[in-house]
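>>> following is a predicted model, sequence given first.
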Amino acid sequence: MFTMKNFIFGYGSLICPQSRAITAPSLSNSTAEPVIVNHIERTWSARINRRRRHSGLQKMAPSSVRGWTPVGVRFRRGAVCNGVLICIDEEELFRFDEREVGYNRQRIDVADIHRHVDSDILINESMSLWPTESTDQENCDDMTPSRARDNLDPGGVKCSECRLVFERASVKRRKITTVSGTIALSEECEEIAVWVYVQNENLPADRAYPISQSYVDIIMRGCLSISRDFARRFLETTHGWRHDEWLDQNDGNNTNNDGEDDESNDDRVSTLNRYIWVNDRHAPIYCRADFEYSLMNGKEIDELIQEHHPRALKLRVLAM
């Protein structure tokens, strides 16, 4: 009898092995496979209310700050998001359900899941930096861009369970079926479920619920443990670093423009909400922050952020 194989798509602090071990100790020795997922958009939009005795919040802003804003996700056609794929058992899945208060667990179509491949490899192969949906439904023997990407260094997949996900995803994208009409897949697994936790409310960061740099550092620590390119992909695919950018996203202007040449002020953004990002490295808001890591690696992280979000970084403040 076959059993369900469950996976979680981690798009925030779960990317970081050290943070993941604290959140779910049973996963401390699990392999997290870097992936790209189509049609999921990551934004600074999952507000968390302050804890009364949290020392970081007390030092940063004893009266004005009511909480902070980590990243959240939503399904959005045409969006793309990087993260990690983690195989978990049903017991751990239930524990995640209990921990993730304010989130709904939703299933991801495996056809939207792709292996992460560093940009230098893709450029050498003259391939797109981002995976695209295969449009070749008739000539399955042709090497479409999607299939070519799937065939890049198959031995590079470290998680054996995740290899089954990539196999299923590749087959489904090519729409190859057996005579009986079922998707051809390894006999070891009849069913695969990939889950993502989506916040119930989608609210932007603001002065009362700022972005915490100590939390950004934890995510970047995880990204950099995979590759510098993966860290850049995180910065590139995360939206809402500025309040006006979040408004643009929700007005249907699906861009992530943060060029230094555009210094205009958006009339929709109040003076207070112009400053939504706090550099709390000296007094972390985030409960699983690593003070020493931030101290040693903050400069490198800021340099990467500067490449992608220079305007937002200019507006980062030391206190609210």
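In hand now; what should we look at?
>>> can we go C-alpha only for contacts and neighbour counts from here?
Fine.
>>> what's the helix or strand for residue 30?
No secondary structure element spans residue 30, as it lies outside all helices and strands (assigned by DSSP states H and E).
>>> pretty sure it contacts residue 86?
Yes: with contacts defined as CA atoms under 8 Å, residue 30 counts as touching residue 86 at a distance of 7.3 Å.
>>> more crowded one of those two?
Counted by other CA atoms under 10 Å, residue 30 and residue 86 do not tie: residue 86 has more neighbours, with 23 against 15.
>>> and the helix or strand where that one lies, how far out from the chain's middle?
When secondary structure is defined by DSSP H and E, residue 86 falls within strand 71-88. A distance of 5 Å separates the centroid of the chain from that of strand 71-88, by CA atoms, centre = their mean, to the nearest Å.
>>> then this one, side by side with the first:
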Amino acid sequence: MQHYIFGYGSLINADSRAKTGQTGRSWPAKVIGFQRHWSVMSPEFGMSSVAVVQRSNSFCNGVLVEIDETELPLFDEREAGYLRAQVPMTQIQGYETTLPEGVVWIYHTETVTPPNDQAPIALSYADVILAGCLSINESFASEFISSTGGWEHAILNDRQQPRYPRVQTSLDTDLLKPHLEVVSAGRICTITSYHQAVSVMTNAPYCWEVRPFQPDDASQLVDIFRRAVLAIDDCFYTALERETWASSADDHEVFQQRFLSTKPLVVRSPNNCPIGFAEWREDGYIDCFYIDPQWQGKKVASALLLAVEAAVRELGATRLYANVALNAQGFFSSHGFIKGSTNSIKRNASVLINNTMYKPL
């Protein structure tokens, strides 16, 4: 009996299939009773993938791919984290041609985990799928877009630093752009080299630009530091503790010289003013990490942290770590950091408490 895989994501792309094993002919088709979503399937890659779940009265398009039964273990390895199940031929519908008979397999999941800032929809992966769809026709690509749930979540342009292990760098992304614009509505984040400007978009009404420090930023960063510290709630640090903490920036000249040395990453507002910054080292250590109180709660910190992570990954760091103030620990935990040791820092008559937190990369 001939075996087939119903591919509904990167397996639509013939070149992508060939990176895993040998396959034969393929036919454009629909599978009935399954719904396709973006879902976090491989968090170790820092991206989401498409997955299908069983849903009556639903369908998704894809390709019916001819495969020798001996090749299935290779594709099982590729689709680790998914469940492989047999689908009756009665649930497979061709577009214009009669489909062959045989045993059809599909890789599916039982639950969907929506994309997030740590595992966004990565364009390096979406490009491969859309290129495969366009090799069939434009309407097939449009149908992929319209029949896939989850586009409202974070989208990352990682083309210069691809997270998808089977990326196809030679694709003409201009051909894909019209289809992606339908779902992105300007929400695509871009992570480029640290030495260039870094534009980051999360699910917020702005596209944040995170760029390297410039000397003219120094006095504004000192002001952000002071105001951010003094705005911390009393439940975390007393007024005296906050004043003591903020007083470390009283000598502006020293602090400005520090910035010239550490060269932090800086987030700018839509009117080009610095609204946050982070000092970091090549080994993944984050030192100062402060957001202007007026811009807190608008995903600025998420954008900044994403940019720091991109920078240290580029330099080969294997983890991020920081000594995190009590008020910021919830934020860092939500971004995958794990709490470690408790630290006591004596400043004048005050003792400030924080925790070392780290995130493996």
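Ah, there it is. A quick note: this is a predicted structure, and the numbers were derived from the prediction, not measured.
>>> what value does the TM-score take for this pair?
These two chains, once laid on top of each other, score a TM-score of 0.56 by TM-score structural alignment, normalised by the length of structure 1; 192 aligned residues with a CA RMSD of 1.8 Å.
>>> what sits against the aligned residue in structure 1 for residue 114 of structure 2?
Aligning on TM-score structural alignment places residue 114 of structure 2 opposite residue 204 in structure 1. Contacts were defined as CA atoms under 8 Å, 6 or more residues apart in numbering; by that measure residue 204 of structure 1 touches 44, 45, 46, 47, 69, 240, 243, 246.
>>> just say helix, strand or coil for residue 204 of structure 1.
With DSSP: H, G, I helix; E, B strand; the rest coil as the basis, residue 204 of structure 1 sits in coil.
>>> now do the one 3 residues further on
With three-state DSSP as the basis, the three-state label of residue 207 of structure 1 is coil.
>>> report how many residues lie close to it.
Around residue 207 of structure 1 sit 21 other residues, with neighbours defined as other CA under 10 Å.
>>> wait, it sits on residue 276?
Yes: counting by CA under 8 Å, residue 207 of structure 1 touches residue 276, with 4.9 Å between them.
>>> counterpart of residue 79 of structure 1 over in structure 2?
Residue-level alignment of residue 79 of structure 1 against structure 2, with TM-score structural alignment as criterion, gives residue 58.
>>> now its match: how far from residue 30 of structure 2?
Relative to residue 30 of structure 2, residue 58 of structure 2 is positioned 10 Å away (criterion: CA to CA, to the nearest Å).
>>> neighbour count: those two, which is higher?
Ranked by neighbour count (other CA under 10 Å), residue 58 of structure 2 and residue 30 place residue 30 first, with 21 against 14.
>>> picking up where we left off before, look up the average distance of the strand holding residue 86 of structure 1 to its aligned counterpart in structure 2.
Once superposed with structure 2, the aligned residues differ from strand 71-88 of structure 1 by a mean of 0.8 Å; criterion: mean CA distance after the TM-score superposition for structure 1.
>>> give the buried residues for that strand.
Neighbour-count burial for strand 71-88 of structure 1, with 16 or more other CA atoms under 10 Å as criterion, is recorded at 71-74, 80-88.
>>> what about the equivalent of residue 43 of structure 2 over in structure 1, how many neighbours?
Counting by TM-score structural alignment, residue 43 of structure 2 lines up with residue 49 in structure 1. When counting by other CA under 10 Å, one arrives at 12 neighbours for residue 49 of structure 1.
>>> tell me how far residue 49 of structure 1 lies from residue 71 of structure 1.
Applying CA to CA to residue 49 of structure 1 and residue 71 of structure 1 gives a distance of 14 Å.
>>> before we move on, what about residue 230 of structure 1?
Applying CA to CA to residue 230 of structure 1 and residue 71 of structure 1 gives a distance of 17 Å.
>>> does the match of residue 79 of structure 1 touch residue 37 like I think?
No: in this structure, residue 58 of structure 2 sits apart from residue 37 without contact. The criterion is CA under 8 Å, and the distance is 11.7 Å.
>>> overlap in contacts of these two?
Counting by CA under 8 Å, 6+ apart, nothing touches both residue 58 of structure 2 and residue 37.
>>> what kind of secondary structure is the alignment partner in structure 2 of residue 40 of structure 1 in?
Pairing criterion TM-score structural alignment: the partner of residue 40 of structure 1 within structure 2 is identified as residue 34. Reducing the assignment to helix, strand or coil with three-state DSSP, the entry for residue 34 of structure 2 is strand.
>>> any idea how far the residue nearest to residue 34 of structure 2 when sequence neighbours are not counted is from residue 84 of structure 2?
If the residues on either side of it in the chain are set aside, residue 34 of structure 2 comes closest to residue 54, at 4.4 Å by CA to CA, 6 or more residues apart in numbering. Applying CA to CA, one obtains 13 Å for the distance of residue 54 of structure 2 from residue 84 of structure 2.
>>> next one: residue 314 of structure 2
With distances taken as CA to CA, residue 314 of structure 2 is found 35 Å from residue 84 of structure 2.
>>> my understanding was that residue 279 of structure 2 contacts residue 305; is that so?
No: applying CA under 8 Å, one finds residue 279 of structure 2 not in contact with residue 305, separated by 10.7 Å.
>>> neighbour count for the two, which is higher?
Counting neighbours by other CA under 10 Å for residue 279 of structure 2 and for residue 305 shows that residue 305 has the greater number, 23 against 20.
>>> quick check, the more buried one in a helix?
Yes: counting by three-state DSSP, residue 305 of structure 2 is found in a helix.
>>> relative to residue 110 of structure 1, how far out is the aligned partner of residue 180 of structure 2 in structure 1?
In structure 1, the residue matched to residue 180 of structure 2 (TM-score structural alignment) is residue 305. Noted for residue 305 of structure 1: a distance of 31 Å to residue 110 of structure 1, by CA to CA.
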